[in-house]
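K.L.:
Quick one: sequence plus predicted model below, questions after.
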Amino acid sequence: MFIRRGRLGGRRPLVASHLPLTHKPTPTESAQHKATKERVVATASRYGLDADSEVPVANRRSVTDALVTGPAGVRIGWEIQYHHLSPSSVHRRSAHAVEHGITPLWVAKDRTASLIDRAPWVRVDDMPWKDIADGKEMPLRGGYRHLQVWKCGPSSDRHCLLTEGAGHCGGMHADWFLAALCQPQKRATHLEDLVLSSATGDSVPVYVPHHGSGRAGRHMWVPATDCALWQEIVDEKTPLPEAPAEEDDRITYAEQEIDRNCRAGEEGRFVSDSRPIRDLGQSAGGITLARMPPQRLRRPGLITPVERAAASAALGCPPWELGPCSGCGQLMRRYGRNAAVYCSVCRRVLNGR
């Protein structure tokens, strides 16, 4: 017998329900959990990184499953969570780790896990503990993405982010995709790859807010080079904002009679329904590069003093080294040392990214 949250007129009263056991409760961590934790520590040690398991944080207020420290002192706290955990617990433990200089990295095996998009996360296959211990490949099925920038035109294989249907706006779009959905398709990232790249800083966590909502967005791990390009595209030089706290639904008690009517077949989600799938593998909420028009409407040489001063401060170069990009017309470092003809975004598009 379980106590679940019901749904009644906008409130969530407590109700009793008899549900089948999803797993056998055990006083200690499962064999899957233990095997994954030991594999993370063994992989880090094999790469020459400092790693340990069951590391207490801040006077033992919490314990990290595996703590990996990189050459530059970057600390990654691996949290193996194969069973259900409330969203508020995920956020609280993640915030506690960040306060003490630890970057949380949650590992799930279920597409319905509540921790998905509540904190930096990845998802692996649900496999027997013996396969995990024996070193069977563990590709990341979710949570690790790559940035794709493309020109929106008739020859583009991707749909437009602005128009409905098969239209094309002629602009440039940027979005995050899983390795299998990239064009060209990228090699899948495995658990061992992330153990090394997260500790060395080659992979970093990013939070991308959803359009029109400050509470909905995507947490993901991405290559550091893609993160730098994304920050340049969105004109964000500081670390991207974290996801807002998402507390559990408030539990209330309503002194009302029990509704004994059968609700089978009615629309809506009920307490007996399974948890919704959170890892849908969809796009992470791309943007259109509005600050990079296809072509300047005026002559490139007509750069106002305000534009030149702002670009000089932003790019860190003398004003006389500024010039327009040959592709999009944006101001860039066009002359002098380390100069180029195209900006970094246009170069990636021209190179087939």
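P.N.:
In hand now; what should we look at?
K.L.:
rest of the way, CA atoms for contacts and neighbours
P.N.:
Fine.
K.L.:
Which parts of the chain are strands?
P.N.:
With DSSP state E applied, the chain shows strands at 2-5, 14-17, 50-57, 62-69, 75-80, 102-108, 121-123, 146-151, 172-177, 203-210, 213-223, 287-288, 322-324, 331-333, listed in chain order.
K.L.:
Using JSON lines, please lay out those strands together with distance to E236.
P.N.:
What follows is those, written out as JSON lines (distance: least, Cα to Cα, whole Å):
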{"stretch": "strand 2-5", "distance to E236": "41"}
{"stretch": "strand 14-17", "distance to E236": "44"}
{"stretch": "strand 50-57", "distance to E236": "32"}
{"stretch": "strand 62-69", "distance to E236": "27"}
{"stretch": "strand 75-80", "distance to E236": "24"}
{"stretch": "strand 102-108", "distance to E236": "21"}
{"stretch": "strand 121-123", "distance to E236": "23"}
{"stretch": "strand 146-151", "distance to E236": "16"}
{"stretch": "strand 172-177", "distance to E236": "15"}
{"stretch": "strand 203-210", "distance to E236": "12"}
{"stretch": "strand 213-223", "distance to E236": "16"}
{"stretch": "strand 287-288", "distance to E236": "14"}
{"stretch": "strand 322-324", "distance to E236": "21"}
{"stretch": "strand 331-333", "distance to E236": "16"}
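K.L.:
A further structure is provided below for comparison with the first:
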Amino acid sequence: MYLKQSASGQRHAAHLRPGESQWAPESDEHKALKERIARAATAAGFEATIEARAPHGRRRTDVLVHGSDVMLGCEPQLSPISLSSVRRRSEISYDDGITPLWTTNDRTATVIDQAPWARIDRMPWRDYLNPDSQMPVRGGVRSLTSIRCTPGTSCNDRKLGVSCTGWNHQFEPVELPGFDDLIVRAAAAELKPLKQPLSRGSVYFWATATDIAEVQIASGSALVATVGQAPPATPIGPASVRGGGEDCTYGDVVFEIATPRRPRGTDMAVPVQRSAEATAREARAAANLEALLVEISYRGGHLTGEPIRTSSRQPGCVGWLLPTPSGPVELLIPDTDLADLHRTSLLAPLLYIDGEPWWWYPMIGRLTARTI
């Protein structure tokens, strides 16, 4: 909030800084981003409509993408906007069956964490239109990871009020190499929006459908799924009446008293709980990993740190990142009981090392060589 003073000397609070307006004329950068989004969607086979107006007249979506079982309302928001406007416009989109995707190039933007969002770099409008410009997504996307809960660390399970399972499951921020990839994957429902209640407020972010299937989702059929249950609501006190009547005095600015804007968003991990089925799969895969590490240790190999759980890109496998003396190794290990797999066939490809399929015993030798 900012303190403003009108020409009559009366002071009042305002959401935007003096000179900022959410109704400013459309910039060249904004037009270029709308064109970029529409091109990316149509190139992937989706229908895209620029300036899509709702019949009821309460919504005008910058770019409406007709995706796979999802309507994606893309809103490039490069100018300041009040939090109330973000929430109001998002609710209208939800009511119309549209999932909003707010895009900003400002680390201090109001949309960050307040609705499904993405942050890109500031660029000249020509770069936004240049198909060779990758436009990496710097914020708004997270990936599900798991790390061992060891003595001295903060236990995510206890934060959520449950018994410790021995692992910390959490969504951590990741970057996407290209903005077009975000649009296409969101339209294809490969990326979906999540809302995570925290001790203070909530955060919104995008995650893969595979990661979302692994965690406990609150009941309901909202377009934006909620991870876990929301904290008790805090009662809101009565609104104070602004001096000088109820007429809006926006624009009658003489001076401001305001602190510098700070970057929004958090890089902290968002703790979650895995579903019962996913937890059972995790336990079997963890047992297989332990058996693998025992074999490697017996042969003189060692890791330089704790294994890190990563996304599962292969059905029936669990992803791990193993820190080794020769560098990190991506490992996909089966989530089926190892004894059952051995009874089936010792020659069946059991896991993947850096994307390459391997059998159990040759794989042990391969990993041992990387860990010595």
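P.N.:
That came in fine, so what should we check first? Quick caveat: nothing in here was measured; it's all calculated off a predicted structure.
K.L.:
Need the TM-score from the superposition.
P.N.:
Structural agreement between the overlaid chains, expressed as a TM-score with TM-score structural alignment, normalised by the length of structure 1, amounts to 0.62; 266 aligned residues with a Cα RMSD of 4.3 Å.
K.L.:
With mean neighbour count and distance to Q32 of structure 1 added, can I get the strands of structure 1 in a markdown table?
P.N.:
Listed next are the strands of structure 1 as a markdown table, based on neighbours: other Cα atoms under 10 Å; distance: least, Cα to Cα, whole Å:
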| stretch | mean neighbour count | distance to Q32 of structure 1 |
| --- | --- | --- |
| strand 2-5 | 14 | 25 |
| strand 14-17 | 14 | 28 |
| strand 50-57 | 16 | 15 |
| strand 62-69 | 22 | 13 |
| strand 75-80 | 23 | 9 |
| strand 102-108 | 24 | 11 |
| strand 121-123 | 24 | 14 |
| strand 146-151 | 22 | 28 |
| strand 172-177 | 22 | 28 |
| strand 203-210 | 20 | 25 |
| strand 213-223 | 18 | 23 |
| strand 287-288 | 18 | 39 |
| strand 322-324 | 21 | 55 |
| strand 331-333 | 23 | 51 |
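K.L.:
who wins for proximity to E242 of structure 1 among those?
P.N.:
strand 203-210 (6.0 Å; Cα to Cα).
K.L.:
Tell me which residues touch the residue nearest to Q216 of structure 2 when sequence neighbours are not counted, please.
P.N.:
Nearest residue to Q216 of structure 2, sequence neighbours excluded (Cα to Cα, 6 or more residues apart in numbering): S275, at 4.8 Å. With contacts taken as Cα atoms under 8 Å, 6 or more residues apart in numbering, S275 of structure 2 has the following neighbours: E214, V215, Q216.
K.L.:
try 10 Å
P.N.:
By Cα atoms under 10 Å, 6 or more residues apart in numbering, the contact set of S275 of structure 2 is I212, A213, E214, V215, Q216, I217, R281.
K.L.:
residue in structure 1 matching the fourth one?
P.N.:
The reference is to V215 of structure 2. Across the two structures, V215 of structure 2 finds its equivalent in W230 of structure 1, going by TM-score structural alignment.
K.L.:
That match against T238, yeah?
P.N.:
No - here W230 of structure 1 does not reach T238: they are 11.5 Å apart, not a contact under Cα atoms under 10 Å.
K.L.:
ok, A258 of structure 2 - how many residues close by?
P.N.:
For A258 of structure 2, the neighbour count with other Cα atoms under 10 Å is 12.
K.L.:
Give me the aligned partner of it over in structure 1.
P.N.:
The equivalent of A258 of structure 2 in structure 1 is S272 (alignment by TM-score structural alignment).
K.L.:
List the residues that contact the aligned partner of N168 of structure 2 in structure 1.
P.N.:
By TM-score structural alignment, N168 of structure 2 lines up with H173 in structure 1. With contact set as Cα under 10 Å, 6+ apart, H173 of structure 1 has these partners: 148-152, 158-162, 233, 286-290.
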